[in-house]
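>>> Sequence and predicted structure, then a few things I'm wondering about:
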Amino acid sequence: MRPPAQAPLAVRAQAPSELAPPPDAAGATWRPVTADDGAALVSLVTRIESVDNPPYRTSPEEVLEYFDASHDWSALGAWDDAQRLVAFGFVRVRRGDSTLVRAFCSGGVAPDRRGEGLGGALLDWQTGRARQMLAESGRDAPGRIVVHVDDDMETLARQLRRRGFEPRRWYSQLRRDLSLPIPDVRLDRPLSVEPWSPELDDAVRRAHNKAFGEQWGSQPHTPETWAQEWSHHAPSWSFVALDRSSDRTQVAGYLMSSRYEQDWPALGWTEGYTEILGVLPDWRGRHVATALLTRAMRAYADDGMQYAGLDVDADNPTGADVLFMNLGYERTRGSAMYTVEI
């Protein structure tokens, strides 16, 4: 019987009192993955992506972010007889979550060890561990176990459905050809688009929390979680829309870009990637987002990029998808968020 919705998260999570690792199989021994295993984890992710050939590559810096201090995390790995890591699974709960506590699950199995049940065993362990970590979080709010699934990951999607996960949100990856004319968008004074600077960073973080505060699944960033977002931040491609109409300058909007050079060979093109774009409520409808996007496009093009890229939530309530299409963005691929709601 499921506990009532108003029960504390520690009760609703229905966490197992004990969670043993999967039984050892022929040539595979399970044990926790720690930060000391970073090099082995980087090697396994590289082997997986070299065979699966996704349209991106995870850099060593991004892999090691699994261990960052902005999340509580737990990880399990399978090691072969040669002490080579052949499968891994992480569960990460972000410390800044307050009104919704999320447990993010990620992992993978070496291509030469698939079909042996390692992936399913990891998913079972991750689901149980996620329930434990939600119960241990000390926060009494709705909980969510999250797995992101690319469009072509059909086996993973089937495994998740069998374990009670459902697709809740869909995302599209878009690109815009920078060889096409870029519109000239000017903002009415006293609004201006200016380069991002470290001095503006915390004001941008606070503006982001306000801009996205009511969107589905969004949780506020602390200074620590915000800092962890930017392993590939491109300062010269990032911009802030400022309102200087009073003696206290206000952030009206912002665009933060990243430079994922390791992805370009897999993509087949170079791109400047718009990581986040936001406009605060008081300035919506004044072309702030368009001005930020076109300013970023010019910066990407000036540095020789072929495309501007970004992701968009298919259910974005701001109508951002229409804005992107009007600016010439086209869909290249997609992904879905599978969840268990607690």
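Received the coordinates, thanks.
>>> going forward, measure contacts and count neighbours with C-alpha atoms only.
OK.
>>> hmm, who's touching stretch 286-303?
178, 182-187, 193, 236-241, 252-255, 271-272, 277-279, 306-308, 323 (Cα atoms under 8 Å, 6 or more residues apart in numbering).
>>> Weed out the non-buried ones from those.
178, 182, 186, 193, 236-241, 252-255, 271-272, 277-279, 306-308 (16 or more other Cα atoms under 10 Å).
>>> How about stretch 49-63, which residues are buried there?
Neighbour-count burial for stretch 49-63 [16+ other Cα under 10 Å]: Glu49, Tyr56, Arg57, Ser59, Glu62, Val63.
>>> Use this one as the comparison:
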Amino acid sequence: MIPEDSRFENDPEELVAEAPELPSGWAVGSPDPADRFDVARLTHLLRAHERHGRGWAGAGVDDVLVEVSEHGLRTRQNVVVRDADGEIRAWGSAHDRAAGRMLFVHVVERDLPERVAKACSDVLFEWAVGQAKVLGAARGLESQQIDTGAFADDERQHKWLADAGFERVRTWWQMSRPVVSDEADLVPEPARWEDRGVVFRRVRRAPEGGMPDAEDLRKVHEVLEGAFVDHFNHHEETFEEFVHRLREDPGHRWDHWWLAELVEDGGRTPVGTLVGAVSESSGGGPDGSYVEYLGVLEAARGRGVAKGLLRTIIADAAARGRDRVGLEVDADSSTGADGLYTSMGWVTKYVTESWHRDVPVG
């Protein structure tokens, strides 16, 4: 059942005209999140896509369920192409991320003949453009952005995106830093410590690991909105959208959220925040930590806030027995943030790209 507040069209046939280029018997439809074979097949396709694009696969069943489960259908919708035997050969997923921004996942089986693979790709793009128009109309927009990604070395994906009217707009370095047990002492205590008039602390939570303090969560949201307002492709996200989206993340943990507060005039002002997550290992090794967001308000930059937050998540990861901390860096940004990361031991593991298409809603 599609939630009433979903802005998407849930019937693929309303958006995709006949697809004569598909082989006879192939059909366009929706995945069934309750069907373990569908979920397993989507996981296989996604992992093969990652393996081809960067050399190794990291996605798992939980990542697929974020996209296709009924819980996620408040802000997401999916389409699949099935062969004559009902097996999924291509998958598209749209995410209503924020006003004016729709994320799009585009995955086509790697072993298909070129003509068939291209036909599947065209179906996914046609569906995505249709969803963009529906979503944009529901939000009262004149134009709706489709934001999709590609691995830097995936030439097949690049060609399809360019042919479908997408433009490569940004490059991202996916960085990682090793963590050793001794680094648990990088800060006095990851839960709370102070340095040069700045307090670094975890967001407050109810006793015995309950829900976090609503006021603290709003402080995190406000700092991020203020810190990223001038950043590339920033679209304002409501507090409710922000919390709902991050809670869907399989790696989400409330005890991986930190605030940095400036102590002055007898009070404390939030000036920075780090939202972290668990990066689970798929090979039986130690898990890692991941920096989902690191934001510092402009007025507080140059006071060591970003470095203090990074030292905090490194120390926290070491205390938990983790072996790495990952993050994403805008390779085209002029802020120089990459210099901080490399100085603290981060190195680039692989590179991704953002591709955009603006769809007139009409």
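That came through, no problem. A quick note: this is a predicted structure, and the numbers were derived from the prediction, not measured.
>>> can you tell me which of the contacts of stretch 286-303 of structure 1 are in helices?
Leu323 (DSSP state H).
>>> What's Thr238 of structure 2 aligned with over in structure 1?
In structure 1, Thr238 of structure 2 lines up with Thr222, judged by TM-score structural alignment.
>>> ok, now His95 of structure 2?
By TM-score structural alignment, His95 of structure 2 lines up with Arg92.
>>> Just list the residues touching that match, thanks.
Arg92 of structure 1 sits in contact with Tyr66, His71, Asp72, Trp73, Ser74, Ala103, Phe104, Cys105, where contact means Cα under 8 Å, 6+ apart.
>>> repeat for Leu19 of structure 1
Trp125, Gly128, Arg129.
>>> How about Asp97 of structure 1?
Per Cα under 8 Å, 6+ apart, neighbours of Asp97 of structure 1: Gln219, Pro220.
>>> And it, how far from Val340 of structure 1?
Going from Asp97 of structure 1 to Val340 of structure 1 by Cα to Cα, to the nearest Å gives 17 Å.
>>> Structure 1: strands as residue ranges?
29-32, 71-79, 85-94, 101-109, 143-150, 166-177, 191-195, 239-243, 250-258, 271-279, 307-313, 330-341 (DSSP state E).
>>> Any chance of TSV for the ones you listed, columns distance to Val11 of structure 1?
Shown next, in TSV, are the strands of structure 1 (distance: least, Cα to Cα, whole Å):
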stretch	distance to Val11 of structure 1
strand 29-32	26
strand 71-79	20
strand 85-94	18
strand 101-109	14
strand 143-150	11
strand 166-177	22
strand 191-195	48
strand 239-243	44
strand 250-258	39
strand 271-279	35
strand 307-313	32
strand 330-341	14
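>>> and of those, who's closest to Gly119 of structure 1?
strand 101-109 (6.3 Å; Cα to Cα).
>>> Give me the helices and strands touching that closest one, please.
helix 38-52, strand 85-94, helix 118-136, strand 143-150 (3 or more Cα pairs under 8 Å, 6 or more residues apart in numbering; DSSP states H and E).
>>> for those, which one sits closest to Glu18 of structure 1?
helix 118-136 (9.0 Å).
>>> now the angle from the closest one to strand 85-94?
20 degrees (axes from the mean of the first three to the mean of the last three Cα atoms, to 10 degrees).
>>> quick one: helix 118-136 of structure 1 to strand 330-341, angle?
60 degrees.
>>> Could you check the angle helix 118-136 of structure 1 makes with strand 101-109?
Using the same axes, to 10 degrees: helix 118-136 of structure 1 against strand 101-109 is 160 degrees.
>>> who are the neighbours in contact with the closest residue in space to Arg168 of structure 2 that isn't next to it in sequence?
Excluding the flanking residues, the one nearest Arg168 of structure 2 by Cα to Cα, 6 or more residues apart in numbering is Trp355, at 4.3 Å. Trp355 of structure 2 makes contact with Asp147, Thr148, Gly149, Ala150, Leu161, Phe166, Glu167, Arg168, Val169, Arg170, according to Cα under 8 Å, 6+ apart.
>>> out of these, which are buried?
Among the contacts of Trp355 of structure 2, those scoring as buried are Asp147, Thr148, Gly149, Ala150, Leu161, Phe166, Glu167, Arg168, Arg170 (criterion: 16+ other Cα under 10 Å).
>>> show me the contacts for Asp185 of structure 2.
Ala315.
>>> Could I get the buried residue list for stretch 32-42 of structure 1?
Val33, Gly38, Ala40, Leu41, Val42.
>>> Considering those, which is situated nearest to Ala227 of structure 1?
When these are compared against Ala227 of structure 1 (criterion: Cα to Cα), the nearest one is Gly38, at 20.4 Å.
>>> ok now do the closest one, which residues does it touch?
Taking Cα under 8 Å, 6+ apart as the test, what Gly38 of structure 1 contacts is Val63, Leu64.
>>> From Ala150 of structure 2, how far off is Leu274 of structure 2?
Leu274 of structure 2 is 26 Å from Ala150 of structure 2, by Cα to Cα.
>>> repeat for Asp122 of structure 2
On the measure of Cα to Cα, Asp122 of structure 2 and Ala150 of structure 2 end up 16 Å apart.
>>> Equivalent analysis for Arg320 of structure 2, please.
32 Å.
>>> again, but for Asp85 of structure 2
Asp85 of structure 2 is 29 Å from Ala150 of structure 2, by Cα to Cα.
>>> now Glu142 of structure 2
26 Å.
>>> how about the residue nearest to Arg168 of structure 2, what's its match in structure 1?
In structure 1, Trp355 of structure 2 lands on Tyr338 (TM-score structural alignment).
>>> Quick check: its match vs Ala103 of structure 1, distance?
12 Å.
>>> same thing with Ala110 of structure 1?
On the measure of Cα to Cα, Ala110 of structure 1 and Ala103 of structure 1 end up 24 Å apart.
>>> The two: which is more packed in?
Ala103 (29 against 19; other Cα atoms under 10 Å).
>>> which residues touch that one?
So Ala103 of structure 1 contacts Val91, Arg92, Val93, Arg94, Ala130, Met133, Leu134, Gly143, Arg144, Ile145, Val146 (Cα under 8 Å, 6+ apart).
>>> wait, isn't the last one in contact with Val93?
The one in question is Val146 of structure 1. No. Contact criterion Cα atoms under 8 Å: Val146 of structure 1 and Val93 do not qualify, at 10.1 Å.
>>> what is in contact with those two at once?
With Cα under 8 Å, 6+ apart as the test, Val146 of structure 1 and Val93 both reach Arg102, Ala103, Phe104.
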